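Novice: sequence first, then the predicted structure:
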Amino acid sequence: MSEVWTHPFKMGALARGPVTLRLEPDAATLKALAPKLGVRAVKSLSADLRLRTWLDGVEIGGRFQAVVEQESGLSLEVFDQTVEGPIEVRLVPAGSPNAPDPEIEIELDPESPDPPEILEGDTIDLAAYVIEHLAVEIDPFPRLPGETFDYTPPQDDDSPFAVLKRLKDDHG
């Protein structure tokens, strides 16, 4: 997805201290993102990020907010859905002693932070992390607010076994 929207950030920029950024793609980029995210349209997207050094790498924190146009899986009506969430990423350079060891099995705890990702090179594509976090938060089975699925099974059971049972009961 990063070919649609990129925002490279050089790690060396953190030498002077933490950096705060606001990312907002232009209209053409929003249009190009929609099919990549599986929605009808991305009407708005913004992310407020703060970057700071972390161990021998970088920590990216912040929040994103977007408005996406989706189609209800129940009524097929089109509606706008606000999607928002936190962004929390830690990166360390390849070969770092703080990188997770691929030989050791990691026990995942949903309450603990994710292990750091490995950074190849000295440039981070911040837009890719915003898109990744947005994609995770988009509801894959959207419904209009308040819309519920009410299914009532048919009263007549026309399975072959039901027909045989009725025949047996009628001629029993």
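Specialist: Noted; the coordinates are in hand. Numbers count the residues shown, from 1 in each chain.
Novice: C-alpha from now on. contacts and neighbour counts both.
Specialist: Will do.
Novice: all strands for this structure, in order.
Specialist: With strands called from DSSP state E, the chain shows them at 8-10, 19-23, 41-54, 57-71, 78-93, 117-119, 123-125.
Novice: just want the most central residue of the chain.
Specialist: In the chain, the residue lying closest to the centroid (C-alpha atoms, centre = their mean) is residue 136, at 1.5 Å.
Novice: quick one, what contacts that residue?
Specialist: Residues near residue 136 by C-alpha atoms under 8 Å, 6 or more residues apart in numbering: none.
Novice: tell me how far it lies from residue 56.
Specialist: 28 Å (C-alpha to C-alpha, to the nearest Å).
Novice: how near is the residue nearest to the centre of the chain to residue 64?
Specialist: 12 Å.
Novice: so how far is the first residue of stretch 102-115 from its last?
Specialist: 11 Å.
Novice: and residue 92, how many residues sit next to it?
Specialist: 23 (other C-alpha atoms under 10 Å).
Novice: that one reaches residue 98, doesn't it?
Specialist: Yes. Contact status for residue 92 versus residue 98: in contact at 7.0 Å, counting by C-alpha atoms under 8 Å.
Novice: okay, one more to line up with it:
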Amino acid sequence: MTETPILSRLVKVDDIPGGQIDVTIEASEQERAALARDFGLVEIARLVGRYRVERRGRYVHVTGRVEATIEQTCVVTLEPFAAEIGEDVDLRYTEPHFIEDQAEEGEEHEVDLDAPDPIENGRVDLGALTAEILSLGLDPYPRKPGASFAFGEPAPEPSPFAKLASLKKTPEE
């Protein structure tokens, strides 16, 4: 049993009129809050995916852009700060059996990183795609603008003889 994604917007492939549609996915306040918890963010103020979905024979081609306004914690200062994310999308989908048919029998199956993603139950989930693209666009070590981590050499410790010399009292004249 597959767990339903936090953000899910299914597009039925067979219902794409004229072979192409434009789709806008906008996450609700509850979906943004749940995604922020999952991604370790302070807040997701806005999350929008704008896509052109085209049916091309056995394939579905999805192009577009995911944009978000987020608040995350700086790894240097530990202060929250706002950031904008914008990621382009260009993916292909096809039926899972078509992907499997590409591998020859008796051969060990290699992972093809350029292979199309599977169309599941005749649908493409653009909501899950939007959340996935957002997660891939997040900086794993976010820094607040202007924050810098200055690592310097530790100050040399005085030698034991210098410490002893400082304890030596000078005779008064």
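Specialist: Received it, and whenever you're ready, just let me know what you need. What you are looking at is a predicted structure, and each value in this text was computed from that prediction instead of being measured.
Novice: TM-score, when you put one on top of the other?
Specialist: With the length set by TM-score structural alignment, normalised by the length of structure 1, the two chains reach a TM-score of 0.80; 157 aligned residues with a C-alpha RMSD of 2.6 Å.
Novice: and the gap between the residue nearest to the centre of structure 1 and residue 38 of structure 1?
Specialist: 11 Å.
Novice: how about residue 124 of structure 1?
Specialist: The gap separating residue 124 of structure 1 from residue 38 of structure 1 is 25 Å, by C-alpha to C-alpha.
Novice: who has more neighbours out of the two?
Specialist: Higher neighbour count among residue 124 of structure 1 and residue 38: residue 124, with 18 against 14, using other C-alpha under 10 Å.
Novice: could you find the closest non-adjacent residue to that one?
Specialist: Once flanking residues are discounted, residue 124 of structure 1 sits nearest to residue 9: 5.1 Å by C-alpha to C-alpha, 6 or more residues apart in numbering.
Novice: which residue in structure 2 lines up with the one you found?
Specialist: Under the alignment by TM-score structural alignment, residue 9 of structure 1 pairs with residue 11 in structure 2.
Novice: my guess is that match contacts residue 127, does it?
Specialist: No. Taking C-alpha under 8 Å as the definition, residue 11 of structure 2 is not a contact partner of residue 127, at 9.5 Å.
Novice: those two: which is more packed in?
Specialist: residue 127 (22 against 17).
Novice: mind listing what that one touches?
Specialist: With contact set as C-alpha under 8 Å, 6+ apart, residue 127 of structure 2 has these partners: 7, 8, 9, 10, 25.
Novice: anything in contact with each of residue 92 and residue 98 of structure 1?
Specialist: In contact with both residue 92 of structure 1 and residue 98: 55, 56, using C-alpha under 8 Å, 6+ apart.
Novice: pretty sure residue 135 of structure 2 sits against residue 38.
Specialist: No. If you go by C-alpha under 8 Å, residue 135 of structure 2 and residue 38 don't touch, sitting 9.6 Å apart.
Novice: about what we covered before: so which of the contacts of residue 127 of structure 2 is the closest to residue 164 of structure 2?
Specialist: Nearest to residue 164 of structure 2 among the contacts of residue 127 of structure 2 is residue 7, at 68.2 Å by C-alpha to C-alpha.
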